[in-house]
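Engineer: Please find the sequence and the predicted model below.
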Amino acid sequence: MKAVTIKTAVKSWPVEGAFTISRGSRTEAVVVEVHVCGGGITGKGECVPYPRYGESVEGVCLQIAQAAMELNGMPDRSLLQKLVPAGAARNGLDCALWDYEAKSCGRRVWDVAGLPVPEPVYTAYTLSLDSAEAMGNKARANAHRPVLKVKLGGEGDMERIRAVHANAPSARLIIDANEAWTVEQYIRLAPQLAEQGVALVEQPLPASDDAGLGSIERPVPVCADESCHDRATLAELAGRYDAINIKLDKTGGVTEALALCAEAKERGFIIMVGCMLGSSLSMAAAHLVAQQASFIDIDGPLLLAADQDCPLQYEGSLVHPPRPELWG
């Protein structure tokens, strides 16, 4: 293998308006772009440091710089898995190494991975947390989309769901409370949610308090997000969750995401592939894993006011595989 150099660049992508969840609002998506360069070839990856997991832009850049020194010029994905824990830093570097390998051998990344040629997939479209009236209006404007993901936050959530369903009655709904509920709220709301077209509830309880999900009926399937990172976290999820949300910034890249997907399926979990708020470069890698998912949420670029020069092609909610100029 030829020796490579590894570089990082911090980029900020403006959000179209604002993006609000139960933890707060953002007007920009700050990402770390990773470049693996060698022999006139540059492989790229993008990661999104997430404060919820104790990550910062500075910390992630330092992790990548340390990993680059330990890799010592070798584009070795297997070694990377041992050097860096699951998280954003490993994700950016892992995805860049996949891209570099594909470009180096003149093949598409799915061929390198031994996977079928990917098909276009339908993504959910996220409705940011707001008043019931505002979310109903946003749902009406996006009623043509087959799946809507609804951000919730506690008080007034049922009114929000009713407003969304009334304005987009044909859409399948995923709701995401981002750890803002209690067991009692789920028990009270779940039967009503099923009547409003809700197909999945994402992370209703704090990850530290989700044991209570194992002792209750779940009339609407519950999906682990903050509670599921990599294969090491799967064992504790059995009996508590029906589905898992695989995000590359949690797994630490495509390598672990594919392994997590395979093991989770063996254990009987429904697969969702999600994303942090990032550009088409992040979504391109997630698109590869999304081929095996029942629920897909890779709408990040649809929520931004700007994107990569060679972005993913979105036709409404239909997302096409990335062109080689972007990734893979």
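Structural biologist: Done, it's in.

Engineer: Every contact and neighbour count from this point should use C-alpha atoms.
Structural biologist: Fine.

Engineer: residues contacting the most centrally placed residue in the chain?
Structural biologist: Centroid check for the chain by C-alpha atoms, centre = their mean gives residue 275 as the closest residue, at 1.7 Å. Contacts were defined as C-alpha atoms under 8 Å, 6 or more residues apart in numbering; by that measure residue 275 touches 247, 248, 249, 282, 283, 286, 297, 298, 299, 300.

Engineer: So what's the residue count around the last one?
Structural biologist: Think residue 300. 22 (other C-alpha atoms under 10 Å).

Engineer: Filter the contacts of residue 275 down to the ones in helices?
Structural biologist: When the contacts of residue 275 are checked against helices using DSSP state H, the ones located there are 248, 249, 282, 283, 286.

Engineer: count of residues packed around the last one?
Structural biologist: It stands for residue 286. By the criterion of other C-alpha under 10 Å, residue 286 has 25 neighbours.

Engineer: Structure two is appended below for comparative analysis:
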Amino acid sequence: MTSMKLVTLAARIERFPIAGSFTISRGAKTEAVTVVVEVSHDRLTGRGECVPYSRYGETPEATLAAIQAMQQALAGGLTRQALQVAMPPGAARNALDCALIDLEAKSAGLRAWNLLNRPTPGERITAYTISLAAPEAMAAATAKAAHRPLLKIKLGGDGDPERIAAVRKAAPESELIVDANEAWTEANLEHNLAACATAGVTLVEQPLPSGKDEALARIRRPIAVCADESVHDRSSLAPLRERYDAVNIKLDKTGGLTEALAMADAAQALGFEIMIGCMVATSLSMAPAMLVTPQARFVDLDGPLLLTRDRDHGLRYDGSLVYPPDSALWG
């Protein structure tokens, strides 16, 4: 991006109710708290959205402040490439990066994928998340979603073999992927992996805590294991080659689409399979992530499906199919 002088910045915190609640091993929440950025130049406005995540020490208020602190730099002509150095990876940079790409695309009269010289995204099957609960409750929730071809099952440690067996019985035809959100231990790792293999699970995401996942390199993994909390941007890829088979790329971790696309290229070069994931958020968060889907084996962009309402011009979902964004939304 060439320098755009007099870029103005606006940012705010927005809240979207979740349908019911969203429960993982670290707890439950009933709303998605996002930070929305708007960057404007020459009567055009680009938008981006992020979800600050307490697991990484982020809060909505601190994220908003970090974004607002970039106003002077943006007004002075800070480019998107310079932004990658000016801010660390994380939610704040993600929202700004995506807003700047949206603004660049509008200014050039191009769709974002053409601007960035990436493949045109098409419709993809997205995973649909089943929250962590007792086996009976998870089976009931799964039964309602058993028509979906790909389900992502949240697990949480003790009792997980019973949970995944109950889920599989309730959805005998669906492909299952599992997310333990760091809740397993070395003591139950192999037992839980075996239970997932028995249930025909395709992939297990982040079974052990980040930084305490060395055991994955010492065991025979019966199914593919995907890094999430253990991987953030390109710099974190190489040390994981012996422990993981796949990596979950999330724009809120990479610090935006610019790094996410570079990370996807690097991950493929290292032999990792790719999942493109999301936090629970609106279609404005999902839209930039659609540009990574041509490289992804797994697409997990169901955030808007978990909300009671999405924003205007949201992504089109047809069952489990998700379609690329209209330019009225982003890019």
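Structural biologist: Cool, the structure landed. This is a predicted model, so every value here is computed, not measured.

Engineer: Could I get the TM-score for this pair?
Structural biologist: Remark: TM-score between the superposed chains equals 0.98 [TM-score structural alignment, normalised by the length of the first structure]; 328 aligned residues with a C-alpha RMSD of 1.0 Å.

Engineer: how near is the residue nearest to the centre of the first structure to residue 88 of the first structure?
Structural biologist: 12 Å (C-alpha to C-alpha, to the nearest Å).

Engineer: Kindly report the same for residue 113 of the first structure.
Structural biologist: Distance of residue 113 of the first structure to residue 88 of the first structure, given as C-alpha to C-alpha: 21 Å.

Engineer: thinking again about what came up before, output the ones in helices among the contacts of residue 275 of the first structure in JSON lines; the columns should cover distance to residue 73 of the first structure.
Structural biologist: Output for those, formatted as JSON lines (distance: C-alpha to C-alpha, whole Å):
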{"residue": "248", "distance to residue 73 of the first structure": "24"}
{"residue": "249", "distance to residue 73 of the first structure": "23"}
{"residue": "282", "distance to residue 73 of the first structure": "24"}
{"residue": "283", "distance to residue 73 of the first structure": "27"}
{"residue": "286", "distance to residue 73 of the first structure": "26"}
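
Engineer: And for residue 26 of the second structure, nearest residue in space, chain neighbours not counted?
Structural biologist: residue 181 (7.7 Å; C-alpha to C-alpha, 6 or more residues apart in numbering).

Engineer: rewinding a little: please enumerate the shared neighbours of residue 275 and residue 88 of the first structure.
Structural biologist: Common neighbours of residue 275 of the first structure and residue 88 are listed as 248, 249 (criterion: C-alpha under 8 Å, 6+ apart).

Engineer: Now do the strands in the stretch 51-200 of the first structure.
Structural biologist: Listed in chain order, the strands of the stretch 51-200 of the first structure (DSSP state E, counting those that start in this stretch) span 121-122, 125-127, 147-151, 172-176, 198-202.

Engineer: can you list those strands in CSV and add distance to residue 307 of the first structure and mean neighbour count?
Structural biologist: Formatted as CSV, the entries for the strands of the stretch 51-200 of the first structure read as follows, by distance: least, C-alpha to C-alpha, whole Å; neighbours: other C-alpha atoms under 10 Å:
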stretch, distance to residue 307 of the first structure, mean neighbour count
strand 121-122, 19, 21
strand 125-127, 17, 24
strand 147-151, 21, 25
strand 172-176, 25, 23
strand 198-202, 27, 23
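
Engineer: ok so, going back, corresponding residue for the residue nearest to residue 26 of the second structure in the first structure?
Structural biologist: Applying TM-score structural alignment, one finds that residue 181 of the second structure aligns to residue 178 in the first structure.

Engineer: OK, contacts around that match?
Structural biologist: Under the contact definition (C-alpha under 8 Å, 6+ apart), the residues listed for residue 178 of the first structure are 21, 22, 23, 151, 152, 153, 202, 203, 204, 205, 206, 226.
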